[in-house]
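Peer 1: sharing a sequence plus its predicted fold:
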Amino acid sequence: MSSKNLLVELFVEELPPKALKKLGEAFATALAASLKKDGLAAEGATVTAYASPRRLAAHVTGVAAVAADKPVVQKLMPVAVGLDASGKATPALLKKLAGLGVDAGAAESAVANLRRENDGKADILFYDSLAKGATLAEGLQKAVEAALAALPIPKVMSYQLADGWSSVNFVRPAHGLVALHGSEVVPVSVLGLQSGKATKGHRFEAAVDPVVIADADSYAETLKRDGAVIASFAERRAEIARQLAAAAAQAGGKPIEDDALLDEVTALVERPNVLIGQFEQEFLAVPQECLILTMKANQKYFPLLDAAGKLTNKFLVVSNISPADASAVIGGNERVVRPRLADAKFFFDQDRKKSLESRVIGLSKVVYHNKLGTQGERVQRVAAIARAIAEKLGGGVLVQQAEQAAVLAKADLLTDMVGEFPELQGIMGRYYAQHDGLNADVADAIEDHYKPRFAGDTLPRGQVGTVVALADKLETLVGMFGIGQIPTGDRDPFALRRHALGVIRMLAEGNLDLPLEAMLAAVGDKFDSVEGFKPATGQLSDFIYDRLAGSLREQGYTAQEVDAVVSQRPQRLGDIPKRLAAVRAFSALPEAAALAAANKRVGNILKKVENPVEPVVDNALLKEAAEVALHEALVDVVPRADAAFVTGDYTESLTALAALRAPVDAFFDGVMVNAEDPALRANRLGLLAKLHLAMNQVADLSRLSA
């Protein structure tokens, strides 16, 4: 059966720019999936998505005009129910066949052709038939409807159709529908539109109106030539990136890298034209983060940086028009950005008239959480936690600076600049702290206490920042768990997973000597005055170790390696990389598999004992040669393993255990642990407890057993 390529385009009013890329991909994917399901397109068909501000389109290769007929197997009923003693159809069978569309006149012939098959219990009647394949008109109608229904629309609007009576719901009013199978129009109707071959190009620069698409394969080229539109999102994005680089080189700078902004601008223009604008040098006295953010967020401009990464007074505009003289467009954009920059300068100048310290008292009027009090109360808790952590890590100057930074860390929330641009919290605090003449470490800590803000973000740059960042995240975690605000599978409104990963990274990468659960319990003490707070140290600890395990697996460690280490819940997270390296080295030893299996066996034996078994051995009760040999091996190996463990040489500690393989194997081959003599049995259990303790200091080796 011959096939042709298919093109479907829905022409609409301007689509939401931040959603356009996903809308285009979802439309094409759902459309193709429906066609494949109906047998109109092959599983290997190539699907190309198009998305511009005013259109969603999809091109699918190798689409058939009519799908092949499909064999249909219908299970009917047991033979004993469908046929009487003489082999004729019962009323129940005739009724079932009628329901399947078999005419009464053809029923006798159909009954004769029914297939019998035993399902293991009884003979069953089956009716085999052929279902006619769907026509493209039928299948495409269903596919377009399915594609529109599957769109991840941020917000639906209702609008009236041209008849003045009917109304439909969609993300934006739709004004045109193209559906071409090769060069033939496929009759489809959706959103009050009938399919055709004509669409519209650029609002101002299309060469013709309407733009007529000759066939499915000429869609993109025709739109570009006659409609002045680059239909492909990816192609348009690449063209903008190319023009940005060329314009930046011409202006002697480099554009700021921002994939989200590039995607958004790509969704705002149909044929990009990058232009260079500039603003007055005096605005560069404002922190560049403020200027960059206002240009990006409010104007969708690309600020230009110099070779050192410092902001210049030039920016790039991605225009949707290409006039012969672009001076008016450039001038208009320069006039528009000037008040924005002037606002930023005004906020910066006004904010510096008050010190950060003077703003702290105002935090007592800002609600943090209805169960956890105000930001002022929270700041007091964070400062107390920071002081306690600093005392553990260094004392003296660190305590004073960490406490000062913690007290001031949230003060910039009350500034005009952060009120306008919440994304600058912490960043502006650092600038205002510098203006107030505060110590550089304190100023840096005010900005850095939010770090790491996201996966892969940098950690705080100094010890003061690390202490305050830890205190801030721990206060959030302990506080939220203490009032029952625990993340669920799909909801984490307070970003507690991100906070947990931040704590893990700072403790592990900083190799900080801060035992996790003791620290969580100490933080919980700072909530004594909070009504309704119930410490959830165990639950929070589980949560953090779960995040740790997931993070380690993402770093390339095997599930067994991670499980062996994390199941022991090491309190000093900085030790974990060394423990994992030790486990990996141990796993490579020829003795590893046997020792891991033996460790699992020992653990199972000890679990079955009613009361905890102390690792104590009475030499006088060692009767069998194998248990004597195992005890002697432990006396030799354990001190060496323990000494290496104490110094942090975990690889050596585990390697020393390799000498236990032969005596352990001999013990299980020749010794009955559950001896009838209670004293003998207790002594052998004590020997196993001593072995178990020795083998599980670094990691639970039984987890390595297959």
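Peer 2: Perfect, I can see it now. Predicted model, so just to flag it, every value in this text is computed and none were measured.
Peer 1: C-alpha only now, for contacts and for neighbours.
Peer 2: Will do.
Peer 1: so residue 247 sits against residue 302, correct?
Peer 2: No: if you go by C-alpha atoms under 8 Å, residue 247 and residue 302 don't touch, sitting 10.9 Å apart.
Peer 1: okay, and the common contacts of those two?
Peer 2: Residues within reach of residue 247 and of residue 302 at once, by C-alpha atoms under 8 Å, 6 or more residues apart in numbering, are residue 316.
Peer 1: where's the nearest residue to residue 436 once chain neighbours are set aside relative to residue 383, distance?
Peer 2: Once flanking residues are discounted, residue 436 sits nearest to residue 355: 6.2 Å by C-alpha to C-alpha, 6 or more residues apart in numbering. Residue 355 sits 19 Å away from residue 383, going by C-alpha to C-alpha, to the nearest Å.
Peer 1: show me which of the two is the more surrounded one.
Peer 2: Set residue 355 next to residue 383 and count neighbours by other C-alpha atoms under 10 Å: residue 383 wins out with 25 against 16.
Peer 1: for the more buried one, give me its contacts.
Peer 2: 402-404, 406-407, 468, 471.
Peer 1: in stretch 685-702, what's buried?
Peer 2: 685-692, 694-702 (16 or more other C-alpha atoms under 10 Å).
Peer 1: ok, and here's another one to check against it:
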Amino acid sequence: MNSPLLVELFTEELPPRALRRLGQAFADSLTQALAKQHLLGSDNVTTSYATPRRLAAQLSSVLAQAPDQSFSEKLMPVKVGLDAQGNATPALQKKLAAKNLAHLTPADLARESDGKQDYLIAHGTAAGAQLQNVLQAAVESALADLPIPKMMRYQLADGQTSVRFVRPVHGLVVLHGSDVLPVTVLGIDAGNSTQGHRFMSEGPVTLSHANDYATALADKGRVIASFEDRRDAIRQQLDKAAAKLGASLGDETEVTALLDEVTALVEHPTVYVGQFEEKFLAVPQECLILTMRLNQKYFPLFDPASGKLIHKFLIVSNMNVDDPHHIIQGNERVIRPRLADAEFFFETDRKQPLASRVEHLGNIVYHNKLGSQLDRIERLRKISSHLAGMLHADVTLADRAAQLAKADLTSNMVGEFPELQGIMGAYYAQYDGEPAAVVKALASQYQTRFDAPVTDDTLVAAILFVAERIDTLIGIWGIGLQPSGERDPFGLRRAALGIISAVEQLAAGHYLSDTSLNGDAAQAASSGQTGINLPALLDFAASTFQPGALHSGTAEEVLAYVYERYRNQLAGDYARSVVDAVIALQPPLQEVTARVKAVTTFAALPEAESLAAANKRIGNLLKKAEGDLPELDPSLFTEAAEKALYEALSAIEASARADAAQGQFEKSLGAVAQTRAAVDDFFTHVMVMADDPAVRGNRLALLSRLHATMNLVADISRLAQ
């Protein structure tokens, strides 16, 4: 019999941020368990359901009994399983009994060799699994595999037995078609009845068939069981309400995150409009938005033209009533004191200049091995000033931005809303009359990445952004807290990628001598800007820490880590071998992408494979060279092929170097490609490791120059197959 299967676990309120993942994981695990038993029909479709008070899965095509399955069981070596007379040894008899194959005799067993010895093999056909016999284990396995953020222990109704689950369970439905199957989990026996909405349901919802689940819950229980359907319903209501008010829901990323969380809080969503006093709009809107979204799960509304917050918001309620004024007024009463608190914090904080808060940072520990936030500020000032010098930026402004960077940590507003770090500092700095460049730097220091070309207005912000991440990487790495596996509690991966993004945008804004940017070499050179020397900057940053605070080699390890993150970032868009070839040289960060593009073009040339192999061979030969190589002496050439290679190299060497220096990487590699015939001919006719030391050394010197020219843009040996 092939029928739909429904399994529902009715619980107390589940963790909202994990709900969607829990529902999908439960359905996936149950599906996989039954698939292993061959109990799913070929047309099976699994549907996941999740509401604040239930996890459920509906499988459209499940067999009552799986088809018979053929099997092949490797038992043991023949010499172990049979005695001299060919009879089963006790070891074989025990093995057969353990496999439920005791009825088989040695004559029933096949013999197969693995190349070393013969084995006894049992072939046969086993009866297919019965659903009612395996479902108990499948459900238990699905529950055990749930990605539960935190388990709780609770007592069952007998007052003695304790069980562990994410929330107490009060009901279990297991229906195969219209039949209730015997399953018991967490002390609950399966039935065919569930509960609907806590307040609007007509009463217990009895299901006569597994296919009735979603419809019966919606009609009688007033519950939209599907997470996706519930989410879509909320979004439609939000968009409709916002449009009616001529307003916008704001940043889509923030709306999406809140929408997922709110969907996990309601079973029958209805959207209502609330409002607050306009006077609160004098408070920085980030404060109001945060308290509405984070604390109350409201959707703030914005003026579409200006993007400014308006004094109305949307409430997603779990109740649909004819007269919602009590719901609306109740939510308005809840939000009012929170907004008043934000107003009070803001007004109180403004009474004290931001700069006067810096000294109090000495009372806040950054890390017990790295000192206080004030210690960190002093490091940031040094790093920012040093970086500003590299970029020919205003050192005074960079220093001021670094000095004020963490001052808002002592404010009332950030104490209440840590998420507003930097944002509040920017507001307070603006009210204090700090330079606009400093204000912008404070506001953007915590953003994930720099995503627009740097301008004169954002140069100081880019400097603080890079300095903050370099201090984090050097400090946290240097005390032994490097990322491990998926664990990265200090965000070092994000910090490395942030530095890369900032350097890319500095180059895009023409603040670096990246001559690969559309012929801007003259402009970059005339400005005197030589770019960010990352190794030197990391070394300088390491020197700003107290002696002995960091383990030796920290700067070098962090440098390698930044390039490793760049490698991983680029590997999704380019061939791994190409990216490896460029990263191996650790070129200036702003040149990495341009070099990768050039090497990608080079790798497609017919000459590339041969030259890459030759480059690899040359590298191996040079590693074997003893002592320093002599100056190249053309008079020592004895073979026509080595003379030809010297001439081919001399013809392109200067131009290849000049092109690489000017950022014309594709052109430089194109010149290298012209040497292919001479290189191939050299290795065909010339013995590099000649008996004469002078000849051998001269040939190695020639190859050394060729190797250096080949690798001006990338280590092309990495392209060799």
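Peer 2: Structure received. Quantities reported herein were computed from a predicted structural model and do not represent experimental measurements.
Peer 1: and the TM-score between them?
Peer 2: The TM-score (TM-score structural alignment, normalised by the length of structure 1) is 0.94; 694 aligned residues with a C-alpha RMSD of 2.0 Å.
Peer 1: would you point out the most distant pair within the contacts of residue 383 of structure 1?
Peer 2: 404 and 471 (12.8 Å; C-alpha to C-alpha).
Peer 1: more crowded one of the two?
Peer 2: Just comparing residue 404 of structure 1 and residue 471: by other C-alpha under 10 Å the higher neighbour count belongs to residue 471, 27 against 22.
Peer 1: aligned to the more buried one, what sits in structure 2?
Peer 2: The equivalent of residue 471 of structure 1 in structure 2 is residue 467 (alignment by TM-score structural alignment).
Peer 1: can you pull the contacts of that match?
Peer 2: Neighbours of residue 467 of structure 2 in contact, by C-alpha under 8 Å, 6+ apart: 380, 383-384, 387.
Peer 1: closest to residue 488 of structure 2 among those?
Peer 2: residue 380 (22.2 Å).
Peer 1: now, of the contacts of residue 383 of structure 1, which are buried?
Peer 2: Members of the contacts of residue 383 of structure 1 classed as buried by 16+ other C-alpha under 10 Å are 402-404, 406-407, 468, 471.
Peer 1: just those: which are in helices?
Peer 2: When DSSP state H is applied, these are split such that 402-404, 406-407, 468, 471 fall in helices.
Peer 1: just checking, residue 23 of structure 2 touches residue 50?
Peer 2: Yes: shown here, residue 23 of structure 2 and residue 50 form a contact pair, counting by C-alpha under 8 Å, at 5.1 Å.
Peer 1: more neighbours, those two?
Peer 2: Neighbour totals were compared for residue 23 of structure 2 and residue 50, and residue 50 leads with 29 against 23 (other C-alpha under 10 Å).
Peer 1: I'd say the more buried one and residue 16 touch.
Peer 2: No: counting by C-alpha under 8 Å, residue 50 of structure 2 does not reach residue 16; the two are 10.2 Å apart.
Peer 1: give me the common contacts of those two.
Peer 2: Joint contacts of residue 50 of structure 2 and residue 16 (C-alpha under 8 Å, 6+ apart) are residue 264.
Peer 1: what's the counterpart of the residue nearest to residue 436 of structure 1 in structure 2?
Peer 2: So, by TM-score structural alignment, residue 355 of structure 1 is matched to residue 353.
Peer 1: any idea how far that match lies from residue 425 of structure 2?
Peer 2: In terms of C-alpha to C-alpha, residue 353 of structure 2 sits 10 Å off from residue 425 of structure 2.
Peer 1: okay, helices next: where are they in the stretch 301-450 of structure 1?
Peer 2: 327-351, 356-359, 375-393, 397-408, 416-420, 427-435, 440-448 (DSSP state H, counting those that start in this stretch).
Peer 1: okay if I get these as TSV plus distance to residue 664 of structure 1?
Peer 2: Formatted as TSV, these follow (distance: least, C-alpha to C-alpha, whole Å):
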stretch	distance to residue 664 of structure 1
helix 327-351	72
helix 356-359	66
helix 375-393	42
helix 397-408	51
helix 416-420	66
helix 427-435	60
helix 440-448	53
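Peer 1: so which of those helices gets nearest residue 95 of structure 1?
Peer 2: Closest among the helices of the stretch 301-450 of structure 1, using C-alpha to C-alpha: helix 416-420, at 72.4 Å.
Peer 1: the equivalent of residue 215 of structure 2 over in structure 1: which element?
Peer 2: Mapped onto structure 1 by TM-score structural alignment, residue 215 of structure 2 lines up with residue 221. Under the criterion of DSSP states H and E, residue 221 of structure 1 resides in helix 219-227.
Peer 1: how about that helix: buried residues?
Peer 2: Result for helix 219-227 of structure 1 [16+ other C-alpha under 10 Å]: buried residues 219-220, 222-224, 226-227.
Peer 1: and the contacts of it?
Peer 2: Against helix 219-227 of structure 1 from outside (C-alpha under 8 Å, 6+ apart): 7, 200-202, 205-209, 211-213, 229-232.
Peer 1: among those, which are in strands?
Peer 2: 7, 211-212 (DSSP state E).
Peer 1: quick check: of those residues, which lies closest to residue 377 of structure 1?
Peer 2: Nearest to residue 377 of structure 1 among those, with distances taken as C-alpha to C-alpha, is residue 7, at 61.1 Å.
Peer 1: tell me the spacing between the aligned residue in structure 1 for residue 534 of structure 2 and residue 537 of structure 1.
Peer 2: Per TM-score structural alignment, the equivalent position to residue 534 of structure 2 in structure 1 is residue 516. Distance, residue 516 of structure 1 to residue 537 of structure 1, by C-alpha to C-alpha: 10 Å.
Peer 1: how many neighbours does the residue mapped onto residue 182 of structure 1 from structure 2 have?
Peer 2: Correspondence of residue 182 of structure 1 to structure 2, assessed by TM-score structural alignment: residue 177. By other C-alpha under 10 Å, 22 other residues sit near residue 177 of structure 2.
Peer 1: check contacts around residue 177 of structure 2.
Peer 2: Neighbours of residue 177 of structure 2 in contact, by C-alpha under 8 Å, 6+ apart: 3-5, 209-211.
Peer 1: for residue 41 of structure 2, see how far away it is.
Peer 2: Residue 177 of structure 2 is 14 Å from residue 41 of structure 2, by C-alpha to C-alpha.
Peer 1: try residue 53 of structure 2
Peer 2: Residue 53 of structure 2 is 30 Å from residue 41 of structure 2, by C-alpha to C-alpha.
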